[in-house]
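K.L.:
Have a look at this prediction, sequence included:
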Amino acid sequence: KKHLAFVQQVLDSAVAEKAVAGASCLVFQGGKEQGYFDSGMADIARGKKFRRDTICRMYSMTKPVTSAAVWSLVEEGRLELGDELSRYLPEFAGMQVCDGWKVGSAARAMTIRDLLNMTSGLSYGGAQDEAHRQTSLLLDEMNAAVGGDAPITTQDFVRRLAAVPLGFEPGTDYEYGLSADVLGAVVEKVTGMSYGEYLRIRFFEPLGMEDTAFFVPAEKRDRLAEEYARTADGELAVYDRPNLGVAYRAEKSPVFESGGAGLLSTADDYMKFCRMLLSGGRFGRKQILKERTVQHLRTQHISAAVQRCFDARMPHLSGYSYGSLCRILVEPAQSRMLGSAGEFGWDGWLGTFMLVDPANDLALVYLMQRTDCGLTPMSCRIKNIVYAAL
């Protein structure tokens, strides 16, 4: 615990250097909380400090939750990894695939496994070929529609995305993209519920995650952190625009509940989810997921050929593999951070970071709210401190 005090120094320095407005970190190990730290402001203009009940936009830290949701349906026999996506979302039958700027028919159908492993051919857009160009146009449309009179629903999203060609043949490459959002739509189709309702009943209520949802109700809005961007002169400015079809204000239940980026949560709430995974699916006396299911969720799933693609596309994650929407440490000596084999987790666009390490009975949640961050120097330093303290 004494060594963990260095975490506070990292947070304080990040705030002083205006790398973040505020941040928090929660460490759980050996069945108990080992340390909680925070620094700075959740909302500079309103003078609100960053606290452990501060509600943050998780962005891509939504993905491990979506993975758990999919695996819950697998363990109940309602879904199979090898199922073709078109079985649940017929719009995805007969997909087209890009070869540069040429478009032709895909050699095989996309499966649930492809979506879980980001080997689907779906992306987050770009300009390098027709697939990426059309994806960018779709995301621009979704952002423009947020908060308007005709927002794009989950069904609209699926229909429009299915008309966009894939960036590569399913299963042959790795690309981080909209796969988890499509999985959210699959969960809706299989369960007959909205995605948020299924997560609430299956995970959030049993885990006591009272502050986790796809929007923030009026009575909790004073706890919602502001979202900041770093300006060219090194200052922090409020960033008040939607991203990936996710509303900035998150005032009401959205018609598109993004399985890849839509959840909001707190350090304590998200730690409950991590503790469940850490305990082989158990939380207190409740078995949320079966132990074997969690073992599969935290296992590397991509092939050796796709691993080479992952290494090329994600050089900051050297030493890691991928599976079930999570990074999984397979070669600790190759990683830029201290860690142990089998540790898994993910991060988010606003710098949020989580990991679960069964070998060391450890879970870590780090929260901040600055755009275009992902894996930050702060989360790397904090991870090093925590592992050195073990």
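P.N.:
Yes, it's here.

K.L.:
switch to C-alpha atoms for all contacts and neighbour counts from now on
P.N.:
Will do.

K.L.:
Tell me the secondary structure at the closest residue to Ala225 other than its chain neighbours.
P.N.:
Once flanking residues are discounted, Ala225 sits nearest to Ala42: 4.6 Å by C-alpha to C-alpha, 6 or more residues apart in numbering. Of the three states, Ala42 takes strand under DSSP: H, G, I helix; E, B strand; the rest coil.

K.L.:
residues near Ala45, how many?
P.N.:
Residues near Ala45, counting by other C-alpha atoms under 10 Å, number 9.

K.L.:
before we move on, what about the one 10 residues further on?
P.N.:
Using other C-alpha under 10 Å, Ile55 has 26 other residues around it.

K.L.:
residues in contact with it?
P.N.:
If you count contacts by C-alpha atoms under 8 Å, 6 or more residues apart in numbering, Ile55 has them with Asp211, Arg223, Leu224, Ala225, Leu264, Ser265, Thr266.

K.L.:
Redo those as CSV? Include distance to Met337 and secondary structure.
P.N.:
CSV is the format used below for these (distance: C-alpha to C-alpha, whole Å; DSSP: H, G, I helix; E, B strand; the rest coil):
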residue, distance to Met337, secondary structure
Asp211, 31, coil
Arg223, 32, helix
Leu224, 30, strand
Ala225, 28, coil
Leu264, 27, strand
Ser265, 26, strand
Thr266, 25, coil
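
K.L.:
what about versus this one:
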Amino acid sequence: MNNFENVIKKIQEIVEKKYFTGAVLKINQNKKNIFSYCFGINDLEKNSLMKEDLIFRAYSMTKTLTVAAFLTLVDEKKVSLKDPLSKFYPEFKNMKVLDKNNLDEVIECKNEILISHLLTMTSGFTYFGNKNKTQKETTNLLSNFAKKQNDKFMNYESFMKKLSEIPLEFEPGTNWKYGLSLDVIAAVIEKITKKSFRDFVKLKIFEPLKMFDSDFFLKDKSREAKVYEWSLINDEPNLKKIENFNFFIQELDKVPSMPMGGAGLFTTAKDYIKFLDFLLDGKDSKGNKLLSSQILNDMTKDQLKKIRKNFIWNLNQDYSYGFGVRVRVENKNYPLTEIDEFGWDGLLGSTALVDPKNRITMCLMLSSKPGHNKLVESEFFEALYKDLKNNKKINIVEKL
């Protein structure tokens, strides 16, 4: 087995400092496992250990999977990156937008929202917030997402109708903002395929990649990765278990009416790294091509270009954004990894990385709120690449 002493030390450190109760890690090279590690406790009350088959809430790591599923439709010529959103949902034809010179005013939108804008988070959709009308109204919409009305949960049809009534924060294509763009992509999937988003993802991703523990609800409560809330009490870190944590989830243990394309995935480390392996070449375990090399390349390269300066991510300035993933375009700032490395993280701390140059994939599953994402991805990424470069059994391509 390969030596990952820095990785082990770093995971032990973040657990011992009570940022998390434990972690599950898998590292592959060339789609073969080179290191697996489970450390710490899953349920502090029962003193049950972290295990490889625990099912975690992936949250925003869902986004990458949603994009990959959608891009199969682009490959099949069923949708174009240049298609307007209004082609599938006409209510988005004549959108309103905040006046950039006076954010208290709403004006007619000049640009249509294109599919490419959704994939790159340049659509003008936002998440929670209270800084302007768009954020406040989006917060109100999302606060009702998990509430039943007339004994029914919201579905994508009703969600899209309400979303279309909220002004965009900026003209599509002119800025970058983390928000609901990839949930809208999930809605577009339903409109194109006439299938539920969940069924389509099962068909295109879960089944061919044999991700049998993955779904959009907690299918096995006995294997739940418990969620803990981190806080400081008298300047000492404290972790308190949150039972049935359901942020952005309509029903924890039932198929939701609207599984969030940006946040709804439940999965294991073993399953998710199968998905990451797939992103190396677009092929399943049998060598079947599920995603073309061209579209995969587009997904994992800098798509922001001139507006890259507006990409606000919490690691460093060396990154841009592709389709649903951060993409490393330079390798000058701490932590050093590799140019073209890409991936994303989740609300509860979990993080994923794909390094095409060295054919490395990594999935680290964590489960606390807040997720301490910057700490994890800076210090853990540094430890990971130290071990990768120090390990004689792993062929890491050095710069010429």
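P.N.:
All right, it came through fine. Quantities reported herein were computed from a predicted structural model and do not represent experimental measurements.

K.L.:
returning to that earlier point: isn't the residue nearest to Ala225 of structure 1 up against Asp53?
P.N.:
No: taking contacts as C-alpha atoms under 8 Å, Ala42 of structure 1 lies outside contact range of Asp53: 10.5 Å.

K.L.:
more neighbours, the two?
P.N.:
The neighbour count for Ala42 of structure 1 versus Asp53, taken as other C-alpha under 10 Å, is higher for Ala42 (28 against 14).

K.L.:
and the gap between the residue most central in space within structure 2 and Glu171 of structure 2?
P.N.:
Centrality entry for structure 2: nearest residue to the mean C-alpha point is Met61, 2.3 Å, by C-alpha atoms, centre = their mean. Distance, Met61 of structure 2 to Glu171 of structure 2, by C-alpha to C-alpha, to the nearest Å: 26 Å.

K.L.:
for Lys77 of structure 2, same thing?
P.N.:
27 Å.

K.L.:
Also Leu290 of structure 2?
P.N.:
34 Å.

K.L.:
now Lys306 of structure 2
P.N.:
Taking C-alpha to C-alpha, one finds Lys306 of structure 2 at 15 Å from Glu171 of structure 2.

K.L.:
So for the two, which sits in the more crowded spot?
P.N.:
Of the pair Lys306 of structure 2 and Glu171, Glu171 is the one with more neighbours under other C-alpha under 10 Å, namely 23 against 9.

K.L.:
Show me what the more buried one lines up with in structure 1.
P.N.:
Using TM-score structural alignment, the partner of Glu171 of structure 2 in structure 1 is Glu169.

K.L.:
Please apply the same query to Phe128 of structure 2.
P.N.:
So Phe128 of structure 2 corresponds to Gly125, using TM-score structural alignment.

K.L.:
what about its match, neighbour count?
P.N.:
22.

K.L.:
and stretch 238-255 of structure 2, how far apart are its ends?
P.N.:
33 Å.

K.L.:
Quick check: buried residues in that stretch?
P.N.:
Judged by neighbour count using 16 or more other C-alpha atoms under 10 Å, the buried positions of stretch 238-255 of structure 2 are Asn238, Leu239, Lys241, Phe248, Ile249, Gln250, Glu251, Leu252.

K.L.:
could these be laid out in CSV, adding secondary structure and distance to Thr351 of structure 2?
P.N.:
Converted to CSV, these look like this (DSSP: H, G, I helix; E, B strand; the rest coil; distance: C-alpha to C-alpha, whole Å):
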residue, secondary structure, distance to Thr351 of structure 2
Asn238, strand, 22
Leu239, strand, 20
Lys241, strand, 21
Phe248, coil, 19
Ile249, coil, 20
Gln250, coil, 23
Glu251, coil, 24
Leu252, coil, 22
